[in-house]
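# I need the structure of the sequence given here:
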Amino acid sequence: MQSFPRLGRILARRPRPAALIAAAATVIVLGTLGTITTSDATPADFAPRTSTGAAYNDGWTDGRADLVGDDNRDGRVDEDESGWDCQTMGNRVCGADVPAECENAGDAVRLCVTVASRPAYGWTNPDGSRVENPNGRARVRDLEEKPGTPGFTAALRALEDEYREHRPRH
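So this is what the prediction gives:
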């Protein structure tokens, strides 16, 4: 009978911080495990899905031929089909946004559009001479390399690098 009064004294004492932390950690671990183990997810739910840039009728792109906006039913949405979104697909340059100087630029069309959109700018050299450049469209038009040639991309990069080095800072 002496054990009951002793048990009462133990229960009546204030809990120690270590005991509270251990109890809280146990609750967190058991709650997390209970939540995870009740999930009906399978490894297949976490497998990467292939994307063609457009959604199927069910909202997923998984290689089926029932693409929303796939007008020719070839299994993918191509440019100029009803499901094409030029703001989010491909090179993200819309037809009306591509200046004539950048037509037929191929993979360099985005860089070409960037260079062509630059304003006229200039700078003063250390010797005091002034350099003035026309706007980007005129600079692309004046390139010796033409869109679609191998040196065109390198020439565009050089123009963009020069602009970044000397651009006006406000």
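# Going by C-alpha atoms from here, please, whenever you check contacts or count neighbours.
Fine.
# In the chain, where's the longest helix?
helix 17-37 (DSSP state H).
# Mind checking what helix or strand follows that one in sequence?
helix 109-116 (DSSP states H and E).
# Quick check: buried residues in the helix or strand that that following helix is followed by?
Downstream of helix 109-116, the first helix or strand assigned by DSSP H and E is strand 121-124. When neighbours are counted by 16 or more other Cα atoms under 10 Å, no buried residue of strand 121-124 is found.
# for strand 121-124, packing partners?
Applying 3 or more Cα pairs under 8 Å, 6 or more residues apart in numbering; DSSP states H and E, we find strand 121-124 packed against strand 130-133.
# Determine the set of other helices and strands touching the strand it packs on.
strand 121-124.
# rewinding a little: counting by contacts, list what the longest helix of the chain packs against.
Using 3+ Cα pairs under 8 Å, 6+ apart: helix 17-37 touches no other helix or strand.
# How about residues contacting it?
For helix 17-37, contacts defined as Cα atoms under 8 Å, 6 or more residues apart in numbering pick out no residues.
# Another sequence for comparison is provided below:
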Amino acid sequence: MVKRTSHKEAPCAIARPLDAIGDWWSLLIVRDAFNGLERFGEFQKSLGLAKNILTVRLRNLVEHGILETVPASEGSAYQKYVLTEKGKGLFPLLVALRQWGEQYFFEMDDCPLRLIDKRQGLPVRRLELRSQDGRLIGPDDTAVVPVDEIGSPYVAPSSSVRDHETSNEGER
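Below you'll find the predicted structure:
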């Protein structure tokens, strides 16, 4: 078997995550986790994947902090796999991939499954990429440059900002 090249030291923010999610099985496992699957057997049944391959992919996702194992709630000896915050952060990526697939791999209104907003029961709007000033942007509007050339790098919101956003979710 050919050993895969690791990108964990790559200076590219696309290449590094591919060590964790760079094969279709891993993304399909994450998709299934978002759809509520938690047990090894559930993933195997959904994906039709050989046990040895599923074991390797689950282990990789756990090692990368995307899934974590926790004891099954009914007190059995089994464990379940649940998404971590890092894993939940993949949601926009999966939505973008889904929407891209709906647009380019299905005829108009031919896709049998749709992502909906559970509260309203309506399809989720297409994702849009916007600049800091709110303009809709595409590939021709962007460039990849070293951080020191743009002044200040992106700064993730502080935990107090995230906590505030989380506590106000019911108000949205």
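# List the TM-score for the superposed pair.
The TM-score (TM-score structural alignment, normalised by the length of the first structure) is 0.20; 64 aligned residues with a Cα RMSD of 5.7 Å.
# before we move on, back to that, tell me which residues in the longest helix of the first structure are buried?
Result for helix 17-37 of the first structure [16+ other Cα under 10 Å]: no buried residues.
# Figure out the helix or strand that residue 101 of the second structure lives in.
helix 91-105.
# Pretty sure residue 68 of the second structure sits against residue 62.
Yes. Here residue 68 of the second structure reaches residue 62: they are 5.3 Å apart, a contact under Cα atoms under 8 Å.
# Surely residue 160 of the first structure touches residue 113?
No. If you go by Cα under 8 Å, residue 160 of the first structure and residue 113 don't touch, sitting 10.9 Å apart.
# So those two - more neighbours on which side?
residue 113 (23 against 20; other Cα atoms under 10 Å).
# What separation do you get for the more buried one and residue 137 of the first structure?
9 Å (Cα to Cα, to the nearest Å).
# go on, residue 8 of the first structure?
Residue 8 of the first structure is 89 Å from residue 137 of the first structure, by Cα to Cα.
# same deal with residue 25 of the first structure?
64 Å.
# before we move on, what about residue 158 of the first structure?
Residue 158 of the first structure is 15 Å from residue 137 of the first structure, by Cα to Cα.
# Pick out whichever of those two has more residues nearby.
Neighbour count, other Cα under 10 Å: between residue 158 of the first structure and residue 137, residue 137 has more, with 21 against 13.
# Burial check on the nearest residue to the more buried one once chain neighbours are set aside, number of neighbours?
Excluding its sequence neighbours, the residue lying closest to residue 137 of the first structure (Cα to Cα, 6 or more residues apart in numbering) is residue 116, at 4.3 Å. Neighbour count for residue 116 of the first structure, taken as other Cα under 10 Å: 24.
# Check residue 30 of the second structure too.
26.
# List the contacts of it.
Counted by Cα under 8 Å, 6+ apart, residue 30 of the second structure has contacts 83, 87.
# Remind me which helix or strand residue 68 of the second structure belongs to.
Per DSSP H and E: strand 67-71 holds residue 68 of the second structure.
# got the buried residues for that strand?
So strand 67-71 of the second structure, judged by 16+ other Cα under 10 Å, has buried residues 67-69.
# Kindly reformat these as CSV containing distance to residue 30 of the second structure.
Converted to CSV, these look like this (distance: Cα to Cα, whole Å):
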residue, distance to residue 30 of the second structure
67, 8
68, 12
69, 14
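# gap between residue 152 of the first structure and residue 113 of the first structure?
13 Å.
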